[in-house]
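# take a look and give me a structure for this.
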Amino acid sequence: MDGRRLTRRGAYMMFVSRGSAAEEIKPETLPALVSQALEGIAGAGRVVAVPPDITRFHSRAGAITDLVYTALGPKLAAVLPALGTHASMTASEIATMYPGTPAALFRVHNWRRDPVELDRIPASFVREVGEGVVDYDYPVQANGSLVRGGPYDAIISIGQVVPHEVVGMANHAKNIFVGTGGKEAIDRSHFLGAAYGMEKMMGRADTPVRRVFNRAFELARGKLAPILWILTVMGRNEAGALVMRGFFAGDDVECFERAAALSRLVNIDQLDENVDKAIVWLDPSEFRSTWLGNKAVYRTRMAMADGGELIIMAPGLAHFGEDAGID
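Just a heads-up that it's a prediction; the model follows:
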C-alpha cells in the first residue's frame, strides 16, 4: 500500500496511503507524511484538529498533532479532543500526549451542551442495516463549532484504526459523530452495536454501526467544515515493540477502508484453541474507569473457552463511568 493522490468518487481524494503488515514507519518519516496529508486542506485559513484523548495515547495521534501545529502554526486555531462522554483531559495529560502543541489551543467538548443536530437517519435505514434488532432513527450530531460557516475553515480528524467492540473498527466518522456527538447519538449507536452483537462486529470494517456512521457522513458532509482524515495503524514487531504499520490520509471513506484492512492483519490474533485462563493488565495511565476497563472483556470474550477464567488487573481503577453525573 503506497501511493498518493489516488482519485476516487469524483472529486474525493486519497492523499497518503502507506503501510503493510511488515512495515515500520519511523518517527523521522512522519513529518513528510503529515506534510503530504496537509495538502488536502491547502488554502484553508483557520483549522481545528480533532484528535483522541489520553485513552488513545498509543495511537501516535499526539505526535501527529504536534507536527500539524509545527506545519500550520497560527492556522491551527484549536484542538478539540474527541471525548464523547469521556472525562476532559487534564493539564498533565495534555502535556504528556501533546508536548509540542500549546495547551491554550485545547478546547473541551461537552456532550450535554455542545452538539448540534445536522440531520436524521430514518428508522427504516437503521432497522435494515441492523437486521431488525432495533427500530429507531439516528440523530447526526457534532460539536457546533465544526459546522460549515462556523469558526473553522477545515477539520483535521486524527486517530487510530483498531478493532472496536461497538463499531467493528474504530475511528473515521465515529471520531466526529460520537467523539463530538451528544447523548442521543452516542446512546443509539452503542445500543445498536450491543443489540446486534459485538462478536459479529469486532474487527470488521462493514457493520451495522459503521453503515450508520457512513450514512451520517454522507448527510453531514455539506454541513460540516471540510474534513481531512489522518488515520494510523499500530502493531507490535517481532521484538514486542509497538510500531506504526500504516499511515493513511484522505477526505473520503477510502482511507478508512485501507486502514481497516491493514488493522485486521496486524491487530487480531488468531488462536488454534480457546483460552481457559487469561490475565489482562490495564495500563493505569489509560484505564481508570470500568466503562473503559470493560474492553478487557470485549477484546478477549471470543477467545475464552466456555467456563474460562478472566482476571483483570486494573490498578488505576477509580470510578465506574467517565462522568461524575452518571456515576
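# from now on I want contacts and neighbour counts done on CA atoms only, so please keep to that.
Fine.
# so which bits of stretch 71-86 are buried?
72, 75-86 (16 or more other C-alpha atoms under 10 Å).
# just those: which are in strands?
Among the buried residues of stretch 71-86, the members falling in strands (DSSP state E) are 76-79.
# this one next, for a side-by-side:
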Amino acid sequence: MAQSPPPVLSEAEVRQWFATQVPLDDFRGKRVLLIIPDATRTAPLPLLFDALFHRLRPVVAQFDVLVALGTHPPLSETQICKLLGITEDERQKLFFQTGLFNHEWDREDRLLNLGTLTKDETSELSGGLLSLEVPVKINSRIKDYDTLLVLGPVFPHEVVGFSGGNKYFFPGIAGAEILNFFHWLGALITNHEIIGVKDTPVRRVVDRAASLIPVERRAITFAVAADASLHGLCYGTPEVAWNGAADLSSQIHIKRYPKPFKQVLSCAPPMYDELWVAGKCMYKLEPVVADSGELIIYAPHMHEVSIVHGRLIKEIGYHVRDYFTKQWDKFKDYPWGVLAHSTHVRGGGTFENGVERPRVQVTLASAISPEECAKINLGYRDPATINVESFADRENEGILLVRKAGEYLYRLG
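Next up is the predicted model:
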C-alpha cells in the first residue's frame, strides 16, 4: 500500500518552524550568503524568505542572496525581488542593505578554484565510468561570507537522483567543468536508472565537490506539492537536510502505475519557458511510456530551445545516449552538459550500424516551428490542434494526461 504523504503545513506552522528549528547561534554575528533557486522550481519562496529574513536579520552581520542559476539565464533585480516577494518599497527600505546577485558560471573572474578531483577520485566516484581530472570551481563571492545557507526544494532529479542539498553549489553556483562532468556521468547511467534514487554516483560527486568548500555550509530543504504548499522542512548541514527532504520527496513526488501508456500528454507549466527546462516533462514521465509510445510536451507558451545553449543544441540535435558514445570522436568536444541534456530529452534507445532507434517518440507541441523540430530530431504537433481535456480520464485506454509535468516522477510498479 502506498504511504500517505505528510500533512500540509499552514503558514503559521511554517513560521513556527523557523522560529524553533533554525538556531540563532549558528548565524549570530556572521556574514550569511543565502543561496536560492530561480523561478524554474515550485517553491513558496516569498513566505520562506520572509520567515527566514525576520528570524536571522537581528543577529547576522550581513545577509545577501545569490540565485543558483547553474547555466540558466540571469534574472533582473526586479525578477529576483518578485521571486522573493520583495516589493519595490521594501527593496528601498527594509532590504536596501541586502545584496541580490546572480551566479555567473561563464565568467572566469567570478569563479574560485577549490582544487581538482583526481583521475583516481573520479574513477572511484563514477564506478569506473569516467576517469579524468576535473577542476572544481565555484562562485567567488563565497569567500566574502562566513556561512553559506541553501534554501531550496527537493524533487526527483534526472541527473543526480534527487535534487537539492549540495546541488545548489554544484551545479547551482559552479563552474562549467564540474557541471559538464557529472551531467555526462548521469547521462551515461541514464535518466531511467538514476531518477528518484538517493544514493547515486552523481550525488557522490556533488557531495565530494562540496566538501572542498572552505566556508561553513547549512541548508533549509523542503518538500513541496504542485500548488506550492509545504509538506515538511529540514535544517542542518546540506547532507543532513537533503537526506530528510529526499525521504519526504520519495513519499510525495513519486506516482506509480501498473502498466505503461501508449500516449502521454505532458503539460509544461509557464515556468518552463524553454526546452532546456521543459525537458523535465520528458524526464519525469519516460518510465511510464510504453515501447514505441509517444510523449507530447505540450507548451504553447514555449518559443525557445535554449537561450544559453540553443546554438549548440541545434548543431547536435536530440539523440539517444549511444548515438554519442558510438561516435565519440565527433562529439567529445561539445560541452558534456549539453550532450547530457540531449540524451535525457530523447530518452532510451539504440544506435546500431548508423541507425538510431529511440524507444519512444518525443513530440513538441509548442511555438517552436516544425522545421526547427525536424532539425533537432524531435516530432512536431501544432498545439492549436490539441484539446487538453480530450486526454483526460483515459488511463484505461492507455492515454495519460499530466496537467503540471516536470516535478512529479511517474514510475511503473
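# next SSE downstream of the helix or strand encompassing residue 32 of the first structure?
Secondary structure assigned from DSSP states H and E places residue 32 of the first structure in helix 30-37. Using DSSP H and E, the helix or strand that follows helix 30-37 of the first structure in sequence is strand 47-50.
# what stretch of the second structure does that following strand fall on?
Aligned using TM-score structural alignment, strand 47-50 of the first structure spans residues 32-35 in the second structure.
# average offset of that stretch relative to the first structure?
Comparison of stretch 32-35 of the second structure with the first structure after fitting gives an average deviation of 0.9 Å (mean C-alpha distance after the TM-score superposition for the first structure).
# can you list contacts of that stretch?
60-68, 142, 145-151, 168 (C-alpha atoms under 8 Å, 6 or more residues apart in numbering).
# sorry, back to before: turn the buried residues of stretch 71-86 of the first structure into a markdown table, columns for distance to residue 300 of the first structure.
Output for the buried residues of stretch 71-86 of the first structure, formatted as a markdown table (distance: C-alpha to C-alpha, whole Å):
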| residue | distance to residue 300 of the first structure |
| --- | --- |
| 72 | 41 |
| 75 | 43 |
| 76 | 39 |
| 77 | 40 |
| 78 | 37 |
| 79 | 33 |
| 80 | 31 |
| 81 | 28 |
| 82 | 26 |
| 83 | 25 |
| 84 | 24 |
| 85 | 24 |
| 86 | 23 |
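# check those and tell me the two furthest apart.
Greatest spacing in the buried residues of stretch 71-86 of the first structure, by C-alpha to C-alpha: 72 and 85 (29.1 Å).
# where exactly do the strands run in the first structure?
Counting by DSSP E, the strands of the first structure are 2-3, 6-7, 13-19, 47-50, 76-79, 115-121, 138-143, 154-160, 163-164, 168-169, 227-236, 242-250, 275-281, 304-313.
# how far off centre is the third one?
Here the centre of mass of C-alpha atoms in strand 13-19 of the first structure, compared against the chain's by C-alpha atoms, centre = their mean, to the nearest Å, lies 18 Å away.
# list the buried ones in stretch 290-303 of the second structure?
For stretch 290-303 of the second structure, by 16+ other C-alpha under 10 Å, it's 290, 293-302.
# could you dump these to a markdown table with distance to residue 266 of the second structure?
Listed next are these as a markdown table, based on distance: C-alpha to C-alpha, whole Å:
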| residue | distance to residue 266 of the second structure |
| --- | --- |
| 290 | 14 |
| 293 | 13 |
| 294 | 10 |
| 295 | 7 |
| 296 | 6 |
| 297 | 5 |
| 298 | 6 |
| 299 | 9 |
| 300 | 12 |
| 301 | 14 |
| 302 | 14 |
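# which part of the first structure matches the helix or strand where residue 371 of the second structure lies?
Residue 371 of the second structure is part of helix 370-375, with elements assigned from DSSP H and E. Matched against the first structure by TM-score structural alignment, helix 370-375 of the second structure finds no partner residues.
# which is the next helix or strand following that helix?
strand 379-380.
# now the ones in strands among the buried residues of stretch 71-86 of the first structure in JSON lines, with distance to residue 223 of the first structure?
Output for these, formatted as JSON lines (distance: C-alpha to C-alpha, whole Å):
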{"residue": "76", "distance to residue 223 of the first structure": "21"}
{"residue": "77", "distance to residue 223 of the first structure": "20"}
{"residue": "78", "distance to residue 223 of the first structure": "19"}
{"residue": "79", "distance to residue 223 of the first structure": "20"}
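# what's the most distant pair in the buried residues of stretch 290-303 of the second structure?
290 and 301 (27.2 Å).
# same for the helix holding residue 371 of the second structure, what does it pack against?
Counting contacts by 3 or more C-alpha pairs under 8 Å, 6 or more residues apart in numbering; DSSP states H and E, helix 370-375 of the second structure packs against strand 379-380.
# show me the contact partners of the strand it packs on.
Everything outside strand 379-380 of the second structure that qualifies as a contact, by C-alpha under 8 Å, 6+ apart, is 361-365, 369-370, 373-374.
# mind listing the strands for the stretch 301-413 of the second structure?
Under the criterion DSSP state E, counting those that start in this stretch, the stretch 301-413 of the second structure contains strands at 349-352, 355-358, 361-366, 379-380, 399-402, 409-412.
# of those strands, which is nearest residue 263 of the second structure?
Once the strands of the stretch 301-413 of the second structure are compared by C-alpha to C-alpha, strand 399-402 is nearest, at 5.0 Å.
# which neighbouring elements make contact with that closest one?
If you count contacts as 3+ C-alpha pairs under 8 Å, 6+ apart, strand 399-402 of the second structure packs onto strand 261-267.
# the strand it packs on maps to which residues in the first structure?
With TM-score structural alignment as the criterion, strand 261-267 of the second structure aligns to 275-281.
# identify the residues contacting that stretch?
296, 303-314.
# how about stretch 119-130 of the second structure?
131-134, 185, 188, 201-202, 204-205.
# save those as JSON lines, and put in distance to residue 26 of the second structure too.
Converted to JSON lines, these look like this (distance: C-alpha to C-alpha, whole Å):
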{"residue": "131", "distance to residue 26 of the second structure": "38"}
{"residue": "132", "distance to residue 26 of the second structure": "37"}
{"residue": "133", "distance to residue 26 of the second structure": "35"}
{"residue": "134", "distance to residue 26 of the second structure": "32"}
{"residue": "185", "distance to residue 26 of the second structure": "35"}
{"residue": "188", "distance to residue 26 of the second structure": "40"}
{"residue": "201", "distance to residue 26 of the second structure": "31"}
{"residue": "202", "distance to residue 26 of the second structure": "29"}
{"residue": "204", "distance to residue 26 of the second structure": "26"}
{"residue": "205", "distance to residue 26 of the second structure": "27"}
